[in-house]
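Trainee: Dropping a prediction and its sequence here:
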Amino acid sequence: MKIYPTTIHGVLLVEHEPARDERGYFVRTFCAREMAAYGISTYLAQASLSFNAKRGTLRGLHFQSHPAMEDKLVRCARGAIFDVIVDIRPGSPSFGSWVGYELSDTNHRQLYAPAGTAHGFQALTDDAVVSYQISQFYEADKSAGIRFDDPAIGIAWPLPPTAMSPRDLKLPLLAQVDPARLMPFEDKVNQ
């Protein structure tokens, strides 16, 4: 397991080297000891899967409001996605910045999104399956998000969106989010 920092503080790219033989491969996708050394939350409250039938499907950008913000470890179990994380922590030097990486069932990458970031992705293949490990329980009243096409953020999505939820299409711009719903940068314990 190799873990690399990104341009957003606390956001990490995790790469794996599968052990291959004639049967196929084996890859360890989570190790609490190794990940804790990099400040990655090792508490798992929930694990979820997202199935995306059509290439171009776009989900996000989602987060849970403060104080229920969550850490997420995301990987693509089938197909490929363009995974995006946006820093929404007021006071952060990279506030409003984004990073994006292709995650696929062949490159075995994962992306770690710490609390205080918004997460979204676009399916690059039909039948993409995305796996999430999440540090907080889902709280419907804390569910929030920002627009995928916020011009102040300027995410360069690789494809035109082909499918989105009505809810995601109505999300506010980052500048319209009530600051009380965001976690200030200095509140994060494992910076």
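Mentor: It's in. All of these numbers come straight from a predicted model, not from anything done at the bench.
Trainee: rest of the way, CA atoms for contacts and neighbours
Mentor: OK.
Trainee: So which residue is smack in the middle of the chain?
Mentor: The C-alpha lying nearest the average C-alpha coordinate of the chain belongs to residue 119 (Cα atoms, centre = their mean; 4.0 Å).
Trainee: residues in contact with the helix or strand where that one lies?
Mentor: Assigned by DSSP states H and E, residue 119 belongs to strand 117-123. Under the criterion Cα atoms under 8 Å, 6 or more residues apart in numbering, residues 52, 54-63, 80-89, 113, 145-146, 148, 157, 159, 161 lie in contact with strand 117-123.
Trainee: and the comparison structure, right after this:
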Amino acid sequence: MIFTPLALNGAYRIDLERRGDHRGSFARLFCQEEFRQHGLTDVWSQCNVSHSVQKGTLRGMHFQRPPKADAKLVKCMAGSVFDVIVDLRRSSETYGRWVSVTLTSEGGEMIYVPQGFAHGFQTLTENAQLLYFHSDSYSPEHEGGFHHADVEVGITWPLEIASLSDRDKTLPPLSKVEPVS
């Protein structure tokens, strides 16, 4: 695996190192030792799959509050997505800033999302599917989110929004969100 630090401290793009021959290829998706060497979460409590039918679907911006705050490892298994993370750590010099990584099923890249970050994505293809590893189990009473179009955060989504949940439509701006750290 190739670990590339992103502009937000603790976040990484992780690319698979494929080994191939005439039969196809093989690559490691996770190695506890390599994650540990980079100071990343190396134990996963829950794994989820997200499937979005329509191109332009937007999901986010979501997070879990302490004590259930979790790190995530996100990989696209079908199609492609514009994946976005936002630093919600108020003590961080990059608080409120965002970065994006385009995740594709063909490329195999992943994004490591540290605790204290919000996560969201927009599908760039129909039938996009994401695989999420979580360092803690989901807890409805600790979930949070902020509005995907918050002008102060300024995320530039690549497509017109084709589908958005009722919950995501009504999320507050980041300035109205209770601190996560």
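Mentor: Nice, thanks for sending it over. Keep in mind the model is a prediction, meaning the values are calculated, not measured.
Trainee: what's the mean distance for the strand holding residue 119 of structure 1 versus structure 2?
Mentor: Mean deviation of strand 117-123 of structure 1 from its aligned counterpart in structure 2 after superposition (mean Cα distance after the TM-score superposition for structure 1): 0.4 Å.
Trainee: returning to that earlier point: among the contacts of strand 117-123 of structure 1, name the ones in helices.
Mentor: Assigned to helices by DSSP state H, none of the contacts of strand 117-123 of structure 1 qualify.
Trainee: May I see the PyMOL selection of the buried members of these?
Mentor: Selecting in PyMOL just the buried members of these, where the criterion is 16 or more other Cα atoms under 10 Å, is done with this command:
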select buried, resi 52+54+55+56+57+58+59+60+61+62+63+80+81+82+83+84+85+86+87+88+89+113+145+146+148+157
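Trainee: which residues of structure 1 fall in strands?
Mentor: In structure 1, the strands defined using DSSP state E lie at 2-5, 12-15, 19-21, 24-26, 46-52, 58-64, 72-78, 80-87, 98-104, 110-113, 117-123, 128-134, 143-145.
Trainee: Which one of those strands lies nearest to residue 176 of structure 1?
Mentor: Evaluated over the strands of structure 1, closeness to residue 176 of structure 1 peaks at strand 143-145, with 10.7 Å, by Cα to Cα.
Trainee: Kindly reformat the strands of structure 1 as a markdown table containing distance to residue 183 of structure 1.
Mentor: Putting those into a markdown table (distance: least, Cα to Cα, whole Å) gives the following:
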| stretch | distance to residue 183 of structure 1 |
| --- | --- |
| strand 2-5 | 21 |
| strand 12-15 | 19 |
| strand 19-21 | 39 |
| strand 24-26 | 37 |
| strand 46-52 | 21 |
| strand 58-64 | 10 |
| strand 72-78 | 15 |
| strand 80-87 | 10 |
| strand 98-104 | 17 |
| strand 110-113 | 14 |
| strand 117-123 | 9 |
| strand 128-134 | 17 |
| strand 143-145 | 13 |
